[in-house]
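Chemist: What follows is a predicted structure for the sequence shown.
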Amino acid sequence: MSRLGTYTRRGFLVASAAVAGGVVFGVRAYNARLENPLTAGLAPGEAALTPYVKINGDGITIITPRAEMGQGIHTTLAALVAEELDVDLDQIGIEHGPPSSAYFNGGVVEEGYPFPATDNGAIAEFARAQRDIPAVFLSYQITGGSTSTHDAYDKMRRAGAVARETLKAAAAARTGIPATQLATQAGAVVLPDGTHIPYTDLAAEAAATDLADAPALRPRSAWRILGKSQDRLDVVDKSTGRAVYASDIRLPGMRFGALRRSPHPGGTLAGFDASDALAMPGVDAVIDVGTGVVAVARDTWTAMRALDAVTCDWAPPAYPVDTAGHFDAIAAAFNPDQRDSRQRDDGDVETALSGGTVISGEYRAPYLAHATMEPMSAAALMQDGKLQVWAGTQGPTVARREAALAAGIAQDAVTITTTLLGGAFGRRGEMDFVQIAARVAVQMQGTPVLLTYSREEDMSRGPYRPAAIGRFRATVADGVPVAVDIETASPSIMAGIDARGGSPAPIPGFVSDFTLNQALWDQPYGIENYRVSGYKTTPLLPVGFWRSVGASQNSFFHECMMDELALAADRDPVEMRLAIMTDAPSRAVLEAVAEMAGWGAAPAAGRARGVAFALAFGVPTAQIVEIEQTDGGIMVRDVWVAADVGVALDPRNLDAQLISGVNYGLSAAIGEEITLTGAAVDQSNFHDYPVLRMYQSPRIHTRILENQRHIRGIGEPGTPAAAPALANAVFALTGQRLRELPLGKKVAFA
């Protein structure tokens, strides 16, 4: 274990910045600037031993600074600290904590690296070891990219170890017994004679104690909590209605706001007449927020009714008026002037293509809504030059910055309280609801306002998953692909987020959008001639992150193409993929899912299977989908899915997230799409945006593997392979090669 310097209650040096041989490469200087954000708000008798551990006479609180949106991350992060702190999960409380650079997420930086996750070479590992430097400077306190456990695995365990050893040092100073002779157990320091001193009794002394050396982390063989399935810490509150979401915030004198934005997503307000609305009983104000108007009233229903009485003049749309026009614009982007990136260009693709029969195709994916169960909401109060915001946000530091800009005040005058999130899927990485709540608070000085989007407002105005087109040309020989040229085009997620104020830092124009080729360029297939290009359209609808981001459409393009190539090569699709798979953990998940499903045996009459593989967010995942033709349409009966996360911290939660990801992917594949007529979105609620119903959800069989080098998260990797596996199953059942999502446009699903 390399020595990283002094651990103090004011500054916590992050051990994940160290690299082999104990060389820190300047990271210590960056991390030394990080103050413990908990010290400023401590009550008398309370100690913040690290940014993640707070102790007072009443108990122990673990800070879990990632957004809890149903994925169970608060429990997993708390377990990382609790394992080293030597406390049971039922002995602790949890808090999200304030926005702070101390809670940076270095894992998100890696997604933009030019190294595939399967590259464990010296250069790639060196780059990963430096990831925290930009994350700190950009205040990357973000929940996304399935990075939370990847980022937290070392540093939150180390936070628990530092707190444990600090408490032992405090007990040693009190008793005169060397710390080396003390043990810890269940929230107490244990003396050699068996006496237990509770941590809560040592808080004040521990607050004045520093450690000179970095404590060693416990080996996996000594784990008591990690590696085992845990009861979720939020289950009781969610089951009894005590869990607090942004829409639950209630403050004295609170008023309620409802939003109406342009029917042309991303459009602006040219003018409005609110005289009729302001004459309604209970209506306090109608406020221009730039992109629309907010009615403020005594309750949400009155505010929504008031919006119906407002006459708005909207600026004309800046994009094609119908869905076909959007796909025409995307298709037009396939030209050299709009090429954004070429992340893989192996061999000589053109020469190889000219030497064989070319298989080609075009695939399409639509705009998609996030369809969160809780529409966007945020509460805000502006008083005495200070702004308080309560919001379920995936990016608290970005929310603080954007709230400050909207209110015209300094960031240190803004307090962000992150609530639970009623679903997110990338939507709550956007900042529109925070920005608008702040603008309303400025106009309603001294009065707290809870802003609530209607579901119709949320779904029909965006942002959305981009619509995209994927094209490929390929040749096969001797049963395997020998050349692949694949291109994609779509609106730029990163450019859109940057323009709307959702990026942690401005994105220079010369920086390519990594999401365009995500899960294309880095797939572990050994094809000698392989080229991947991404093209960026002119701005169309506002687009942003959606669960699994670019992988959600690109895996559909890529893995349906692989099935077409297997057919052209007269090869079993699993067998062909295994023949060209270059990464051992990836090969293992494909072999595992084939064994789970009994791939070699023919399915029952009237049934068919499809397979797909995706390496996304560092997690190799393989799926096999079995479908059945029924009188009412195609039913998805079974899905087998295997994924390698490196280290399985909580097996039951990993299974749950895989199942969730599969269902989310199947839902989009079967029936979801956003379309336009007259420059307005056609869909507004679940009656015309059909999500997967419970009766449609198949049996999902999971297997978690632990072969790869680095620990990875599982919030998104279950989604990308679902659509291509289903599409490939439909081909096996019907002989129809469906190249456009949703599949339900061409075949009937029950």
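Modeler: It's in. Numbering: from 1, shown residues only.
Chemist: For the rest of this, base every contact and every neighbour count on C-alpha atoms.
Modeler: Will do.
Chemist: Show the contacting residues for the residue nearest to R261 when sequence neighbours are not counted.
Modeler: Distance criterion CA to CA, 6 or more residues apart in numbering; nearest residue to R261, sequence neighbours excluded, is G292 at 4.1 Å. Residues counted as contacts of G292 (CA atoms under 8 Å, 6 or more residues apart in numbering) are 259-262, 268-269.
Chemist: Looks like W390 contacts L421 (just checking).
Modeler: No - taking contacts as CA atoms under 8 Å, W390 lies outside contact range of L421: 11.3 Å.
Chemist: And the helix of greatest length in the chain, how far out from the chain middle?
Modeler: Ranked by residue count, the top helix of the chain under DSSP state H comes out as helix 148-175. How far helix 148-175 lies from its chain's middle: 28 Å, per CA atoms, centre = their mean, to the nearest Å.
Chemist: For that helix, name the packing helices and strands.
Modeler: Judged by 3 or more CA pairs under 8 Å, 6 or more residues apart in numbering; DSSP states H and E, the packing partners of helix 148-175 are strand 47-50, strand 53-56, helix 73-85, helix 107-110, strand 183-185, strand 188-190, helix 203-207.
Chemist: Identify whichever of these lies nearest to M304.
Modeler: helix 73-85 (34.3 Å; CA to CA).
Chemist: let's bring in a second one:
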Amino acid sequence: MSRIGSIARRTFLIGSAAIAGGVAFGVYAYKQPVRNPLTDDLAEGEAALTPYVHIDQTGVTLITPRTDFGQGAYSVQAALLAEELDLAWEDIRVDPGPPSPAYYNGKVAAEGFPFPATDTGFVAKNARAFGDVVSKFMGLQITGGSSTVPDAFEKLRVAGATARQVLLEAAAQVTGIAKETLSTKDGSVVLPDGTMLSYSELAPVAAGIQPPREVALKPESEWRYLGKPMTRLDTLGKVTGTAQYGIDMTMPGMVYATVRTNPRLGGDVNGFDATAAETANGVLKVVPVTGGVGVIANNTWRAFQAAEAIEFDWGPAPYPADMEAMWEKVGTSFSKDRKDSRFKNDGDVEAAFESADTVLEAEYRIPYLAHAPLEPMNAVVQLKDGRLDIWTSTQIPIFAMAAAAEVSGLDAENIHLHVQISGGSFGRRLEDDFIRQAVELAQAVEGVPIKMTWSREEDMTHDFPRPMQMARARGVVKDGHVEAYDLGIAAPSVASSQMGRLNQSLPGPDIAIIAGAWDQPFAIPNYRVTGYRVPPLVPVSSWRSVGASGNGFLHDCFLDELIHAAGADPMEERIRLCWHAPSRRVLEAVAEMSNWGNDLGPDRGRGVAFTLSFGVPTAEVVEVTNTPDGIRINKVYVAAEVGKVLDPVNFENQVQGGVVWGLGHAMNCELTYDDGMPEQTNFHDFEGMRLYQCPEIEVRGLETTDDIRGIGEPSVPPAAPALANAIFAATGQRIRELPLNKHIDFV
């Protein structure tokens, strides 16, 4: 098809979809450039050549608007810009920039559409394009869904190349030398005689030049940074302890605060007695906040101690109070009236069961899981002279601004958010509850900067966890192969719970309920996946790899059961069933890496699992030893297809971190509720993988497709099922419930 024909069809689809959804966006408006927020406060001699490049007399600052919570987001964004702008790595400065619709994430909305990543058809492609339209018009500045690299790969290179062209034009105007004879190197324009004009000295002229609408990007053969090992920009600060997180921030005259709110999320406060707290050493004020009480003191520890002294009469939970009642709600949701989706329905599943001699059945369960980042929720806020400043880490800066406006009553132009680096998130900072509390407290000490910090116990007991889930599965095997697979998954809706707290709505099915299950590329003749929406229980949220985090276990472990029942080899049957070439290649790669099929010896076992999530096919093999004291994890092999590995070192780190995260939670972690309150209050009873338990992890990144994908989450979903399948291979024990330590010990 011609390029013109492609554009015409896409334009029609985008326009039709927008109008059908009730919003006539208009193609013309969509194609208009976004407003550059950096031009609002430029001083003389400064230039903001694109929303991502700011130049002043001290150098170039690259705007990196995707939040960095340890995954290296600032570094990869900077590399994409610096590659095209020709900056020296050691001269790079980064800043998250102001919250702005200019920094919308064009990829994140596409995850909610019911098209698997393997669908490259016309409708699916245009639906994803429409996701970019929605994101742009809504100004969705969001960090999540492993979307930073896919969204930024072209966008930031274009921004850097555009700025470079403006600087070349500025040099041509200043010198009178033809632009075509100029080049750039390490933050300077190079004249034919070798003279170098720094970007800083060209900034005043560049500020008056209209950026070009189209630019050419460097060929991969000329890349200096991308695709090569890079030293992350935050390495020095983190290894020397000088990196400044939100929790480290101090200001002159600052006061300190903490909060205590009802641990039954959404429950009322019937009353409280703060007499002891009000007279405690260092306490300045005790003030009510939504759902509880805030304590303001002259240091954080004293605020913590005073908060502990308050006696509360908490109201009941607005959800079932204990796990038995919650599991009953989940179990009764496998019904027609609770059916949320059925996007996978191949063959004739019912006929396959009716004609089968034997039907295999199983029930699987996964628990609530807390995000539990090392840095608890915190924010510094100052309300002074009608201006509200907030210093915190957030994955949703524009939503955070809206929350602050709602609480304070101030107009948006009077609210200024300064995004900080974060000591972990795993999805927790997609919420705005702690920001709302900090603004409430700032109103009680107007004119004074106040740092609000949650205690670890407050952080654990007021998390919006990953939802509990149950799967009921049936299957048939025939002639040594998997013939039928029927999987039903019941879970509360993450999307409706989370979006509801952001004053948004979910118009259709929640893909998260079945993500990592319905979209797996296996050619099982009779294959069905159904999602059932459980009525709201504990308020839930996105957790690293979201729905796929649990569905990888639910889907792959029962597939493993069927393969063993068929008498087939777990690796060979997965490869045989896999119709998607990139996915098949990662299975073949991990088989080769692990020398699949060789004899490991007595009391040893090897398990394989595969999950395609966030567009990334990922296969993992776990090797274990069954010792007299429990299971020891010896080694893990991981292969993933991301299209292009932009930084091999950080790629390996992210994959390894995802494996450790997935294994540790599968082994040990759950969040349980009694009397409506979480029973786990700190790391001592929510214990991840210990250092001595961590296996060697071998990683291979495949680059055989044209897709550009992120890797922060895809290695998480296969970790739990690969471990469970390895335990079965070593012991013959099939575990269908997480955490695994409820049924087996680890050493």
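Modeler: Received the coordinates, thanks. All values reported here derive from a predicted model rather than from experimental measurement.
Chemist: Can you give me the TM-score here?
Modeler: After superposition, the two chains reach a TM-score of 0.95 (TM-score structural alignment, normalised by the length of the second structure), with 733 aligned residues with a CA RMSD of 2.0 Å.
Chemist: Can you classify the most centrally placed residue in the first structure as helix, strand or coil?
Modeler: The structure's the first structure has its C-alpha centroid closest to G144; by CA atoms, centre = their mean the separation is 2.8 Å. Secondary structure, DSSP: H, G, I helix; E, B strand; the rest coil: G144 of the first structure is coil.
Chemist: From R455 of the first structure, how far off is it?
Modeler: The gap separating G144 of the first structure from R455 of the first structure is 23 Å, by CA to CA, to the nearest Å.
Chemist: Same check on S101 of the first structure?
Modeler: S101 of the first structure is 33 Å from R455 of the first structure, by CA to CA.
Chemist: Please say which of the two ends up with more neighbours.
Modeler: Set S101 of the first structure next to R455 and count neighbours by other CA atoms under 10 Å: S101 wins out with 21 against 17.
Chemist: State the three-state secondary structure for the residue nearest to V622 of the second structure when sequence neighbours are not counted.
Modeler: Residue nearest to V622 of the second structure in three dimensions, not counting chain neighbours: V636, with 4.5 Å by CA to CA, 6+ apart. Put simply, V636 of the second structure is strand when judged by three-state DSSP.
Chemist: Map V636 of the second structure onto the first structure.
Modeler: For V636 of the second structure, the aligned residue in the first structure is V639 (criterion: TM-score structural alignment).
Chemist: which residues does that match contact?
Modeler: Neighbours of V639 of the first structure in contact, by CA under 8 Å, 6+ apart: 623-626, 698-701.
Chemist: Go through those residues and single out the one with the most neighbours.
Modeler: Tallying neighbours with other CA under 10 Å puts Q623 at the head of the contacts of V639 of the first structure, with 34 neighbours.
Chemist: Show me what the strand or helix carrying that one is packed up against.
Modeler: Taking DSSP states H and E as the criterion, Q623 of the first structure maps to strand 619-630. Applying 3+ CA pairs under 8 Å, 6+ apart, we find strand 619-630 of the first structure packed against helix 584-597, strand 607-616, strand 633-644, helix 722-734.
Chemist: most packed of those?
Modeler: strand 607-616 (a mean of 28; mean count of other CA atoms under 10 Å).
Chemist: which residue numbers in the second structure go with it?
Modeler: Aligned using TM-score structural alignment, strand 607-616 of the first structure spans residues 604-613 in the second structure.
Chemist: rewinding a little: can you flag which of the contacts of G292 of the first structure belong to strands?
Modeler: Among the contacts of G292 of the first structure, DSSP state E puts 259-261, 269 in strands.
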